[in-house]
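A.B. asks: no sequence on this one, just coordinates:
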């Protein structure tokens, strides 16, 4: 069961849509799904649908709405990549964090929700999932190959709930030096677990992506599944 809801921005500037997928029966813990640079596209909607099949209410907010509502891009052509990077480069992170916080607040009281809320993000969303753990009260968060994470590790002291991170060792957007900085800063954090995936590139867990790796994706997704079952269903 899938639909869209409207969420009011906390700054009074308007409202934005979010894709919502529900499990059979319509109720369960909620997972906020944070988009890549391509908007709320078919890949993000599929992730929501998969989470719904596992018993979660999945909500994917349109975080690019302040630039253009309804961005929905694939990554098949250079023109599409150029569009996606335009939105990425012009994304207002401060307002994005506000919109994520508004989504988390909505998730706490959504019809059928259990009150438990997690977050999962990919690429840009991987960074945003980390910052969601920093800035909101989500019960658990998962970051897949977050871009720019190395510049935010100094904020990790604010993380008080479990965070799972997946890092692609051959990530073309997160080089070895950035990965080393992430590990140095976060390996000792009692709420953070980091897994590295050898021989795979950025976006290895996106089935329709050029860098998809079935074995690494299955392993990362299994770890995410257990993590959410432990912290959102337990």
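C.D. replies: All right, it came through fine. Because the structure is a prediction, the values reported are computed rather than measured.
A.B. asks: Please count neighbours and contacts with C-alpha atoms only from this point.
C.D. replies: Fine.
A.B. asks: So for the longest helix anywhere in the chain, what gets flagged as buried?
C.D. replies: If you go by DSSP state H, the chain has its longest helix at helix 93-109. Judged by neighbour count using 16 or more other C-alpha atoms under 10 Å, the buried positions of helix 93-109 are 96-108.
A.B. asks: so what does it touch, helix or strand wise?
C.D. replies: Here helix 93-109 touches strand 2-8, strand 28-34, strand 57-61, strand 113-122, helix 124-135, going by 3 or more C-alpha pairs under 8 Å, 6 or more residues apart in numbering; DSSP states H and E.
A.B. asks: deepest of the ones you listed, which one?
C.D. replies: Burial of the helices and strands packed on helix 93-109 is given as mean neighbour count (mean count of other C-alpha atoms under 10 Å); strand 57-61 ranks first at a mean of 30.
A.B. asks: Next, the angle strand 2-8 makes with it.
C.D. replies: Using axes from the mean of the first three to the mean of the last three C-alpha atoms, to 10 degrees, one finds that strand 57-61 and strand 2-8 are set 60 degrees apart in direction.
A.B. asks: let's bring in a second one:
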């Protein structure tokens, strides 16, 4: 399918959230995917991946995950300055604000005439964490989480007892988690902790580890693995077609 792109400003409890919408360029009603980006927000690699997903029959919403902390349309560079600012934002915005963003995106999607009521979440890096977090919302039926950071370390700001992994037993939908074995941000001890907790809470989840570094899906830079990226895209599309259609 060909894909069309739109830009919307979604109102949230913490301000206006610029959201990029990708959808099939044809008549129809399609399930929605909330695609949570890396700390750098709506970069070229994120846009291209969103286009790919939309071309398989989904409405893809890419919010600016740190909209409260930056001017609208801010895109951080894949350099030290961008990394430092993105990490500062990550450790500033509380998870509760991400939760209210998710509610706003679900409401927005369901108000569109071309969206069905079926909603999933996908994300990379901090976005993988936010996709996992989104699955705490009962309106999100499934989450595909790529090298999700900060799950094992509980280092994102939130109210006491509201850490994401601690609450995984509240998730009603299905999870798929993907990690690179050579990812220093989620070392083997961290992956083992996440796996144990998901098992202990009897979550409905699938688990994939590949021989890759962090950000292997990003089609810029020397960590990109085109073969694995294609395989994970195929897994994500198959997953969402099963749980959302």
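C.D. replies: Received the coordinates, thanks. Note that the structure is predicted; figures quoted are calculated from it, not measured.
A.B. asks: Next, the TM-score between them, please.
C.D. replies: Superposed pair, TM-score by TM-score structural alignment, normalised by the length of the first structure: 0.91. Supporting alignment: 229 aligned residues with a C-alpha RMSD of 1.7 Å.
A.B. asks: before we move on, the earlier item: tell me the average deviation of the longest helix of the first structure from the second structure after fitting.
C.D. replies: When the second structure is overlaid, helix 93-109 of the first structure sits 1.5 Å from its aligned residues on average, using mean C-alpha distance after the TM-score superposition for the first structure.
A.B. asks: tell me the angle of that helix relative to strand 28-34?
C.D. replies: Using the same axes, to 10 degrees: helix 93-109 of the first structure against strand 28-34 is 170 degrees.
A.B. asks: Need the residues that contact helix 93-109 of the first structure.
C.D. replies: Helix 93-109 of the first structure is contacted by residues 7-10, 30, 32, 59, 61, 63, 113-117, 128, 131-132, 135-136, 138 when judged by C-alpha atoms under 8 Å, 6 or more residues apart in numbering.
A.B. asks: circling back to that earlier point, now distance to residue 51 of the first structure too, for the buried residues of helix 93-109 of the first structure, in a markdown table please.
C.D. replies: Shown next, in a markdown table, are the buried residues of helix 93-109 of the first structure (distance: C-alpha to C-alpha, whole Å):
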| residue | distance to residue 51 of the first structure |
| --- | --- |
| 96 | 23 |
| 97 | 23 |
| 98 | 24 |
| 99 | 21 |
| 100 | 18 |
| 101 | 20 |
| 102 | 21 |
| 103 | 17 |
| 104 | 17 |
| 105 | 19 |
| 106 | 18 |
| 107 | 15 |
| 108 | 17 |
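A.B. asks: Which residue numbers in the second structure does the longest helix of the first structure align to?
C.D. replies: Mapped onto the second structure with TM-score structural alignment as the criterion, helix 93-109 of the first structure occupies residues 95-111.
A.B. asks: where exactly do the helices run in the second structure?
C.D. replies: 44-54, 80-90, 95-110, 126-134, 188-200, 226-244.
A.B. asks: Out of those helices, which is closest to residue 16 of the second structure?
C.D. replies: helix 95-110 (9.8 Å; C-alpha to C-alpha).
A.B. asks: starting at the chain centroid, how far to the closest one?
C.D. replies: Distance of helix 95-110 of the second structure from its chain centroid, counting by C-alpha atoms, centre = their mean, to the nearest Å, is 13 Å.
A.B. asks: For the aligned partner of residue 176 of the first structure in the second structure, which non-adjacent residue is closest in space?
C.D. replies: For residue 176 of the first structure, the aligned position in the second structure is occupied by residue 188, per TM-score structural alignment. Nearest non-adjacent residue to residue 188 of the second structure, counting by C-alpha to C-alpha, 6 or more residues apart in numbering: residue 181, 7.3 Å away.
A.B. asks: is it true that that neighbour touches residue 213?
C.D. replies: Yes - taking contacts as C-alpha atoms under 8 Å, residue 181 of the second structure lies within contact range of residue 213: 6.9 Å.
A.B. asks: quick one on the thing from earlier: now do the contacts for the residue nearest to residue 188 of the second structure.
C.D. replies: If you count contacts by C-alpha under 8 Å, 6+ apart, then residue 181 of the second structure has 187-188, 209-213 around it.
A.B. asks: Show me just the buried residues among these.
C.D. replies: Using 16+ other C-alpha under 10 Å as the burial test, the contacts of residue 181 of the second structure include 212-213 as buried.
A.B. asks: Looking at the contacts of residue 181 of the second structure, spot the one nearest residue 70 of the second structure.
C.D. replies: For the contacts of residue 181 of the second structure, the nearest to residue 70 of the second structure is residue 213 (28.6 Å; C-alpha to C-alpha).
A.B. asks: Contacts only, for that closest one.
C.D. replies: Taking C-alpha under 8 Å, 6+ apart, we find residue 213 of the second structure in contact with 180-184, 223.
A.B. asks: When you filter those down to buried only, what's left?
C.D. replies: Among these, those classed as buried by neighbour count (16+ other C-alpha under 10 Å) are 180-181, 183.
A.B. asks: That'll do, ta.
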